[in-house]
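Asker: turn this into a structure:
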Amino acid sequence: MKEISGRQFAERFALSPHSYAWLLGAGASASAGVPTGYQMIQEFRTRLFAAESGIGLREIDPADPIWQARIDAHHVRLGALPPKGDPLEYSRAFESLHSTPEDRRLYIRNQVSKGSPSLGHKVLGALLSTRRTPCVFTTNFDPLVESAATHAAQLLPAGDRALPTLAALDNAARAETCLRESEWPLVVKLHGDYQSVELKNTDEELQQQDGRLRLVLTQSLQRFGLVVVGYSGRDTSVMDALRSVLRDPVRYPKGIYWLCQDPDRLLPAVR
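Answerer: So this is what the prediction gives:
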């Protein structure tokens, strides 16, 4: 893995932005006010600790190192959750706290309602609405990318604007049509949209990545390079798809750029 600076990437990207697809994870929505996967894990662990220990949630300060140590010791003692930092930690903790798909869907809707497009979303939305970026794939449930693109499009003359096609688990045919006919721009919600009946959150659900959307992802990466932002690589379904492209004769023609603040914190699966 070769490291380059943010400025070097920006200069390279600016030469041919239309040559890259994007993959966004939860970190891409953090500055927009949507809790990250790590923040949700901390919330799940705290609420489970409160329920299992009989301590009132209001009495707990999860930001206090003393409380953090108590919470960690509690979960280590019970052994019901994977170790901290384990790729399965999010899905297991989420399922332990919200056992039904309906409850998990309601929780996600409440979380994404806290967000509004950040500067990054607005820039990406402008790239989509001007056809400078062909497609964005995201594991997020929020509508921030498409909202930003729609807003940016309204600032353009009617004949110049492009509105992205939105595809999720319940309408994969839209993505297939865009890929087949090169009808860009396209936004694909790999794990579902917050308004969808189907959402993928737990380990079992994530392992059952929709085959049709996975194919759209892998075939797109035979045409474009990939820029990854805010994605940890925790779920094997998406990571397996990214790795499978490496076996194709034509793959990532513009390379893969995994944007991060600290390369040493990347999961082994990413490295």
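Asker: when you work out contacts or count neighbours from here on, use the C-alpha atoms and nothing else.
Answerer: Fine.
Asker: biggest helix in the chain by residues?
Answerer: Taking DSSP state H as the criterion, the chain has its longest helix at helix 37-53.
Asker: just list what that one packs against, helices and strands only.
Answerer: For helix 37-53, the packing partners by 3 or more Cα pairs under 8 Å, 6 or more residues apart in numbering; DSSP states H and E come out as helix 65-78, helix 89-97.
Asker: packed most tightly, which of the ones you listed would that be?
Answerer: helix 89-97 (a mean of 20; mean count of other Cα atoms under 10 Å).
Asker: re the thing from before, distance from the chain centre to the longest helix of the chain, please.
Answerer: Between the mean C-alpha location of helix 37-53 and the chain-wide mean there is a distance of 21 Å, by Cα atoms, centre = their mean, to the nearest Å.
Asker: and this one, please, so the two structures can be compared:
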Amino acid sequence: MIDPFLSMIFSFANNKGSYALLLGSGISRPAGIPTGWEIIQDLIQKLAQLNNEKIETSPEEWFVKKFSKSPNYSDLLNEVFKTSAERSNFLKQYFEPSETEREQGLKVPTKAHNAIAKLVKEGFIKIIITTNFDRLIETALEKENIVPNVISTVDNLKGSQPIIHSKCTLVKINGDYLDTRIRNTENELKKYENEFIKLLDRIFDEFGLIVCGWSAEWDIGLRSAIERCKSRRYTTFWVSKDTISSSAKKLIESHSAEVMSNTVADIFFTELLEKTKSLIEVEKQHPISSKIAIATSKKYLSDSKYNINLHDLIFSETKKIIFDLSSGSFSAQGNFSQEEFLRRVSIYESKIEILLNTIITVSYWGNTSHLSYIIKCIESVANSNSIEGGLVVYINLKKYPALLLMYAAGISSLANNKYDYLKSILVDILVTFEHPHEPLVDKILTYTVMEKDVAVMLPGRNKQNYTPFNDYLASFFQPFFADYILDKNKFYSLFDKFEYVLALIYADITETGNYGFWAPAGSFGWRNRIYSPDNTASIVFQKEMDKLKSEHPILKVGLFNGSMERLIAVKKSLDDFINGLHWR
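Answerer: All right, here's what the predicted structure looks like:
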């Protein structure tokens, strides 16, 4: 059984800023903060006292009988207190600590709030959605010198900073306690304004979700927003202290969420902070190193007089990778465990980070004189493996660095429409450490590195994913290309195009014999098929073919024998094969 917390730690750390928090009343309850409904009941009690009446039934029943309508937070406040100053002073007792309460640790940020603020400071969290009216999150963030972009009404939503540019956006979906327009009744919680609906739809589509302290029972509009979201870019994680409500169970089931039950918010967020920081520190290069490598690569690319310097930069990093791969840290011997598997994945990724950034930069900006450096680099890493016994999962994983380099160079080349680079990387590089010697595209594929039953253990992946490894790679590479492609969806389209073209080239150069057609399926097989069928990788590439015809650069570099007829035939076979896989 895969430990959901361990899986979440790796996903959270490796997809920095890609997860939003959804916090319910359960996170503020330990601080002694009442729920909105509890405040309403207390207000009714006070209203009964003003009327010199004693409540024999429940406060709600008394109110309905007395006023012939359901209790409403705003109406009650306006009924009892006539000025905004009076209302504000009254509400402070529920949300702001007295000296005694402060000494007792009540109505002040909990360990969970403080850990969340530190995670925001470190850049791991950018979006927080909360149903709570209190200001404990704001107070905790203030301690870390962070001023969040707070959205609690349509008015401040319209004038708010775009979430992509904000260090932290705090969406108080039900309002703030100092604003009487908060949502509290069933009707108020049932439907949001269109502006809020659009904001929630965007967040739930673009970000993963970590839910804590929320029952999903009363916030019908919020529940509907989650139900509307069909995106599965990241796994949803659901943290629950007590019994999970039926409404929450439906959301968990529909989104294949990973559940962490019997978990207290203070402990959960404290461990999330500590273990995430530990994971980042373990085997992690100093982050400035990659930035320096990118800047240095660009400088060396600017003038041919730096060609030797660029060559040496690439190969000094290549030698480091090959040396690390040959160390005992990656022996295929021993027992398998999920923790060890994820540790190896993380170390491979951290060690090759600088080289990936360098190869991406050179593949995008380089000219023909620089191509040989890339070929030599990838070829050296791909052939550094030695045949040995041991666990197949660890033997296959040794190919991971070569796969990462192939994807980095291939995606970057395609981003700049450099099919000459792409052909050389996929076809001209030969893998020679085992027989027969074959092109890189035939030997280093996702399934040769990691089978699906292993890939589901990767951060943010699960058994419901059709292509867990490919999906993971798309999320992994997106930050590397952030300086080239700002829009995440456009990057995913580029990623799908690369995997689609890779599959076409694979099919073109391999012989299927008597076993029928086969090619590596990627995320392109399922992405956009239902919700945007005109934007699948197959359709997008077909439009290119229709427009460019025999002038398409994939033919100009000699692939498919330079024949449009050959390309059309292979593409039809690939599309038929992919469609026959019965994606849901």
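Asker: circling back to that earlier point, so for residue 216 of structure 1, which of the helices and strands packed on helix 37-53 of structure 1 sits nearest?
Answerer: Distance to residue 216 of structure 1, taken as Cα to Cα, is lowest for helix 89-97 among the helices and strands packed on helix 37-53 of structure 1, at 24.8 Å.
Asker: right, and residue 289 of structure 2 touches residue 355 too?
Answerer: No: under the contact definition of Cα atoms under 8 Å, residue 289 of structure 2 does not touch residue 355, with a separation of 10.3 Å.
Asker: neighbour count winner among these two?
Answerer: Of the pair residue 289 of structure 2 and residue 355, residue 355 is the one with more neighbours under other Cα atoms under 10 Å, namely 24 against 12.
Asker: pretty sure that one contacts residue 315?
Answerer: No: shown here, residue 355 of structure 2 and residue 315 do not form a contact pair, counting by Cα under 8 Å, at 9.1 Å.
Asker: which stretches in structure 1 count as helices?
Answerer: Defined through DSSP H, the helices belonging to structure 1, from first to last, are 6-15, 37-53, 65-78, 89-97, 101-112, 119-129, 144-154, 172-181, 203-207, 211-220, 236-245.
Asker: now the angle from the fifth one to helix 144-154?
Answerer: For helix 101-112 of structure 1 and helix 144-154, the angle between their directions (axes from the mean of the first three to the mean of the last three Cα atoms, to 10 degrees) works out to 50 degrees.
Asker: tell me the angle helix 101-112 of structure 1 makes with helix 37-53.
Answerer: Computed with the same axes, to 10 degrees, the direction of helix 101-112 of structure 1 lies at 130 degrees from that of helix 37-53.
Asker: if I look at residue 206 of structure 1, how far off is residue 68 of structure 1?
Answerer: When distance is defined by Cα to Cα, to the nearest Å, residue 206 of structure 1 is 28 Å away from residue 68 of structure 1.
Asker: next: residue 93 of structure 1.
Answerer: 16 Å.
Asker: show me the contacts for the most centrally placed residue in structure 2.
Answerer: Averaging the C-alpha coordinates of structure 2 gives a centre point, and the residue nearest to it by Cα atoms, centre = their mean is residue 18 (4.1 Å). Contacts for residue 18 of structure 2 (Cα atoms under 8 Å, 6 or more residues apart in numbering) come out as 12, 124, 125, 126, 206, 207, 208.
Asker: that one and residue 126 of structure 2: what is the separation?
Answerer: From residue 18 of structure 2 across to residue 126 of structure 2, the span is 8 Å (Cα to Cα).
Asker: try residue 215 of structure 2
Answerer: When distances are taken as Cα to Cα, residue 215 of structure 2 and residue 126 of structure 2 turn out to be 23 Å apart.
Asker: give me the more crowded residue out of those two.
Answerer: Applying other Cα under 10 Å to residue 215 of structure 2 and residue 126 shows that residue 126 carries more neighbours, namely 25 against 21.
Asker: tell me the counterpart of that one in structure 1.
Answerer: Counting by TM-score structural alignment, residue 126 of structure 2 corresponds to residue 134 in structure 1.
Asker: any chance of the helices and strands packed on helix 37-53 of structure 1 in JSON lines with distance to residue 26 of structure 1 as columns?
Answerer: Putting the helices and strands packed on helix 37-53 of structure 1 into JSON lines (distance: least, Cα to Cα, whole Å) gives the following:
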{"stretch": "helix 65-78", "distance to residue 26 of structure 1": "23"}
{"stretch": "helix 89-97", "distance to residue 26 of structure 1": "12"}
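Asker: and those: which comes nearest residue 178 of structure 1?
Answerer: Among the helices and strands packed on helix 37-53 of structure 1, helix 89-97 comes nearest to residue 178 of structure 1, with 31.3 Å by Cα to Cα.
Asker: residues in contact with that closest one: which ones?
Answerer: With Cα under 8 Å, 6+ apart as the test, helix 89-97 of structure 1 has contacts from 37-38, 40-41, 44-45, 47-48, 81-83, 104, 201-203.
Asker: neighbour-wise, which one of those leads?
Answerer: The most neighbours, when those are compared by other Cα under 10 Å, belong to residue 45, which has 24 neighbours.
Asker: contacting residues for that one?
Answerer: Residue 45 of structure 1 makes contact with 71, 75, 93, according to Cα under 8 Å, 6+ apart.
Asker: which one of the residues you listed sits closest to residue 253 of structure 1?
Answerer: The shortest gap between residue 253 of structure 1 and any of those belongs to residue 93, at 38.2 Å (Cα to Cα).
Asker: what about the closest residue to residue 38 of structure 1 other than its chain neighbours, distance to residue 37 of structure 1?
Answerer: The spatially closest residue to residue 38 of structure 1, leaving aside those adjacent along the chain, is residue 90, at 7.8 Å (Cα to Cα, 6 or more residues apart in numbering). When distances are taken as Cα to Cα, residue 90 of structure 1 and residue 37 of structure 1 turn out to be 7 Å apart.
Asker: residue 363 of structure 2: neighbouring residues, count only.
Answerer: Per other Cα under 10 Å, the neighbour tally for residue 363 of structure 2 reads 27.
Asker: kindly apply the preceding question to residue 274 of structure 2 instead.
Answerer: 12.
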